[in-house]
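Novice: structure for the following, please:
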Amino acid sequence: MRPPDWLHTVDHSGSGAIHEIECTSCLAGSGPADDMDAPAVWALRHARRTGHTGYRRMVTDFQRAPASDG
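Specialist: Model prediction:
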């Protein structure tokens, strides 16, 4: 008997993707959010306040590797 095959899939059982923006000049960050709106507003306000123009956008999603029946 062979071992089960494994699949790598998006985990839909919890929250969706988590979004965050980080300033590449000072490393200040927006904090995590369920959508991109709040981090984007944070980045625009931070840019206006500091003059910093470079940002790193991070999106984290969750995966599972359940065994398949095949």
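Novice: when you work out contacts or count neighbours from here on, use the C-alpha atoms and nothing else.
Specialist: Will do.
Novice: contact partners of stretch 4-24?
Specialist: For stretch 4-24, contacts defined as C-alpha atoms under 8 Å, 6 or more residues apart in numbering pick out 28-36, 39-40, 43, 52-70.
Novice: let's see this one next, to set against the first:
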Amino acid sequence: MSAVTGGKVVYRYVDHTITEHPDTDVTLEAQCLHCADESGPQAAAEPVDIWCLRHTGRTGHAGFRRLCTSFAMVVRNETT
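Specialist: Predicted structure coming up:
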């Protein structure tokens, strides 16, 4: 951020941190790379892994895209 005061440019730097948004949950899911079937969003990895294993058992498809979705927010670090 900069501001011009009396012909001078003043720069102010403020430290920030990025973190997971406290009002949201992380979701995980998988998509088969062969047929595009999907596990659907889950709150934990284990149900997604089980879905992949069962899908492979039923179809023989062994490749999956695994997705992890979270929401982030940037907060200003407190100065001491």
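Novice: what TM-score do we get after superposing?
Specialist: The TM-score (TM-score structural alignment, normalised by the length of structure 1) is 0.79; 70 aligned residues with a C-alpha RMSD of 2.1 Å.
Novice: so what does C23 of structure 1 match up with in structure 2?
Specialist: Matched by TM-score structural alignment, C23 of structure 1 corresponds to C32 in structure 2.
Novice: wait, I meant R49 of structure 1
Specialist: Aligning on TM-score structural alignment places R49 of structure 1 opposite R58 in structure 2.
Novice: what separates that match from P22 of structure 2, distance-wise?
Specialist: Distance, R58 of structure 2 to P22 of structure 2, by C-alpha to C-alpha, to the nearest Å: 38 Å.
Novice: same check, this time on V10 of structure 2
Specialist: V10 of structure 2 is 34 Å from P22 of structure 2, by C-alpha to C-alpha.
Novice: do the same with V4 of structure 2
Specialist: Counting by C-alpha to C-alpha, the gap from V4 of structure 2 to P22 of structure 2 is 37 Å.
Novice: ok, now E38 of structure 2?
Specialist: 27 Å.
Novice: what about the two, which has more around it?
Specialist: Counted by other C-alpha atoms under 10 Å, E38 of structure 2 and P22 do not tie: E38 has more neighbours, with 18 against 9.
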